[in-house]
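Chemist: Structure for this input, please:
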Amino acid sequence: MDFFSLLWLFIILSSLQPMLQQRILMMQRINKMRELERKRNSRVIAMIHRQEALSFLGFPLARYINIDDSEQVLRAIKLTDDDVPIDFILHTPGGLVLAAEQIAMALKKHKAKVTVFVPHYAMSGGTLIAMAADEIVMDENAVLGPVDPQLGQFPAASILKVVEEKPIAEIDDQTLIMADVSRKAIQQVTRTVETILKDKMPPERAAEVARIMATGTWTHDYPIMVDEARELGLPVSTEMPQEVYELMALYPQPQQQRPSVQYIPAPYERRNGAQTR
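Modeler: Below you'll find the model as predicted:
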């Protein structure tokens, strides 16, 4: 083969390599999910939102809960018999309220046990989904978050605060319209949270938790850790299967020029005063 033939072969192989790597990664993910399904005799559904590298160009794509996600999850639930438990692995910063509510209600209606696993974080709409589960399994350092609605870049509760504290004559029409939408959004999300929680705790407590979670008690990125989630009355456990962590490792972030975190990827133990690997 001449030089130009070798060059073209190199270019073709280089362009196919990312596709082959992604295919191998997908098979590894499926095998790990099947391993967890066999162990727990359940249907495993994973919704893991990370930045994925697109093609061989490496452009990052930010992920969040959207309508495509709700369509896929609802289809997976529909394909699951009523007596088959569902294990839902969740890692997300949140997303569209509509999509999150659809997923949460579908999980709530499933007759067999639903377990949501949160290995790192499930914020905003992710927390709404987690609250629909019969059991929430969190890593000891994982977090949930408030579900108060956001209008663009502003919290709905903060928009209402402006209307409450400023004279009406000093407020422009757009802000008044946003305040009206904010009020409706908070009422809708509060009612949804109450509906999700009403069969998990007394009605009065469900209403109180809905108020805390949906009306702007905290900033939207406030971390609700295990102890606080339990204080709210959520059914939280920390018995996280190792397979969940192993599955998360198969969703790597795009490689950067210089890694910001480095460590030797092996478990360390200390025995008799000496460190072993």
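Chemist: C-alpha only now, for contacts and for neighbours.
Modeler: Fine.
Chemist: And the closest residue to Pro60 other than its chain neighbours, how far from Gly94?
Modeler: Sequence neighbours aside, Ala53 is the residue nearest to Pro60 in space, at 5.0 Å (criterion: Cα to Cα, 6 or more residues apart in numbering). According to Cα to Cα, to the nearest Å, Ala53 stands 20 Å off from Gly94.
Chemist: Touching, Met123 and Val97? I think so.
Modeler: No: assessed by Cα atoms under 8 Å, Met123 is found out of contact with Val97, at 11.9 Å.
Chemist: The structure of the following sequence is requested for comparison with the preceding one:
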Amino acid sequence: MDNMNTLDLLTFFFIAFVLYAVLLPQIQLWNLRRSRMGLIKEMEQAWGSKVLTMVHKKEAISLFGLPIYQFIDVEDAEELLRGIRSAGSRPIDVIVHSPGGQLLPSIQIARALRNHPHKTRAIIPHYAMSGGTIIALACDEMVMDADAVIGPVDPQVGDLIRGSYPAHSWIYATEMKGKNADDASFVMRHISERALSMMKDHLRELLEGRVDEDSLGEIDRMLLGGEKVHSLPISSKEARKMGLFVTTEVPDQVHRYMSTFRASKGSVEYLS
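Modeler: Modelled structure (predicted):
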């Protein structure tokens, strides 16, 4: 009887632990999403626009609190394209917080924003690198926090064996080695040249009619020219110097929205 009671107790604790591990993160996520939806509704009412968000953070909301790593992918494009279509005749505000990601969905999102018939505004509270920069460039206006950054959009080319490297680096490597370069490197160079040409066309498509030729040349040099490493942070001040229409008055609601995301590590603490 005692053994049976002990077994029942162990079973109860095991079931309770599993339910805690599985359900608690979901309840926390549900509460966070409810808070975010409330803030999005508040922003839409205050601004009179359709508010879309694309936030990629390492959040400890999965099973056992393991972090979820995020980047721009086709699922993001599907959701954002639906959101852009649902805006109808309203302006669009899109909050972007992203390290970048896949080129195809980034361009899809950017084109949809560029083709929207009413004003579009990208709000960057912290950073929008690579594909995130492409999306921001498609908007009529960029609102960057005073300490926020964007980054170069030069294509990264490679494979699983060699790894991915900037397109300009493949071209440089084959030029240095000449005929001593292997066939695979020449293939990567060929792909790199096509990718750079394509990206240059996309930049012109997104910025046509919004900046003059001199500014377009400077933007091309800074973001695509290969002079800067792909992870280079470009400030709002530098973005304005390039000729981009950038302001720095990020609404307070955006910072409150960003504070609802639960980081996967809590190494920074302070009193509010």
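Chemist: What would you report as the TM-score here?
Modeler: The TM-score (TM-score structural alignment, normalised by the length of structure 2) is 0.90; 259 aligned residues with a Cα RMSD of 1.7 Å.
Chemist: re the thing from before, burial measure for the residue nearest to Pro60 of structure 1, as a count.
Modeler: Neighbour count for Ala53 of structure 1, taken as other Cα atoms under 10 Å: 18.
Chemist: Same question for Leu36 of structure 1.
Modeler: Counted with other Cα under 10 Å, Leu36 of structure 1 comes out at 20.
Chemist: cool, Gly88 of structure 2 as well?
Modeler: 13.
Chemist: Check Ile177 of structure 1 too.
Modeler: 10.
Chemist: Where does it sit: helix, strand or coil?
Modeler: When classified by DSSP: H, G, I helix; E, B strand; the rest coil, Ile177 of structure 1 comes out as helix.
Chemist: Quick one: residues contacting the residue nearest to the spatial centre of structure 2.
Modeler: Residue closest to the mean C-alpha point of structure 2, counted by Cα atoms, centre = their mean, is Ser98 at 2.5 Å. By Cα atoms under 8 Å, 6 or more residues apart in numbering, Ser98 of structure 2 lies in contact with 54-57, 71-72, 127-129, 132.
Chemist: need the longest helix for structure 2.
Modeler: helix 2-47 (DSSP state H).
Chemist: In helices, which of the contacts of Ser98 of structure 2 fall?
Modeler: Per DSSP H, those map to helices at Gly132.
Chemist: which of the contacts of Ser98 of structure 2 show up in structure 1 as well?
Modeler: By both residues aligned by TM-score structural alignment, their matches' Cα atoms under 8 Å, these still in contact after alignment to structure 1 are 54-57, 71-72, 127-129, 132.
Chemist: Where neighbours are concerned, which of these has the most?
Modeler: Gly132 (31 neighbours).
Chemist: ok, for that one, nearest residue in space, not its chain neighbours?
Modeler: Gly100 (5.0 Å).
Chemist: List the residues that contact the one you found.
Modeler: Here Gly100 of structure 2 is in contact with 71-72, 128-133 (Cα under 8 Å, 6+ apart).
Chemist: residue in structure 1 matching it?
Modeler: By TM-score structural alignment, Gly100 of structure 2 lines up with Gly94 in structure 1.
Chemist: Look up how far Pro149 of structure 1 lies from that match.
Modeler: Gly94 of structure 1 is 11 Å from Pro149 of structure 1, by Cα to Cα.
Chemist: can you check Val97 of structure 1 too?
Modeler: 8 Å.
Chemist: Equivalent analysis for Ala249 of structure 1, please.
Modeler: Distance from Ala249 of structure 1 to Pro149 of structure 1, by Cα to Cα: 31 Å.
Chemist: Neighbour count for these two, which is higher?
Modeler: A count of neighbours by other Cα under 10 Å puts Pro149 above the other of Ala249 of structure 1 and Pro149, at 28 against 11.
Chemist: could you list every residue that touches that one?
Modeler: By Cα under 8 Å, 6+ apart, the neighbours of Pro149 of structure 1 are 97, 155-157, 182, 185-186, 189, 214.
Chemist: If we use 6 Å, what do you get?
Modeler: Pro149 of structure 1 makes contact with Ala156, according to Cα atoms under 6 Å, 6 or more residues apart in numbering.
Chemist: Mind telling me what it corresponds to in structure 2?
Modeler: Under the alignment (TM-score structural alignment), Pro149 of structure 1 maps onto Pro155.
Chemist: Kindly report the same for Val118 of structure 1.
Modeler: With TM-score structural alignment as the criterion, Val118 of structure 1 pairs with Ile124.
Chemist: The nearest residue to that match once chain neighbours are set aside and Asp93 of structure 2, how far apart?
Modeler: Spatially, and ignoring its direct neighbours in sequence, Ile124 of structure 2 is nearest to Met144 (4.8 Å; Cα to Cα, 6+ apart). The gap separating Met144 of structure 2 from Asp93 of structure 2 is 13 Å, by Cα to Cα.
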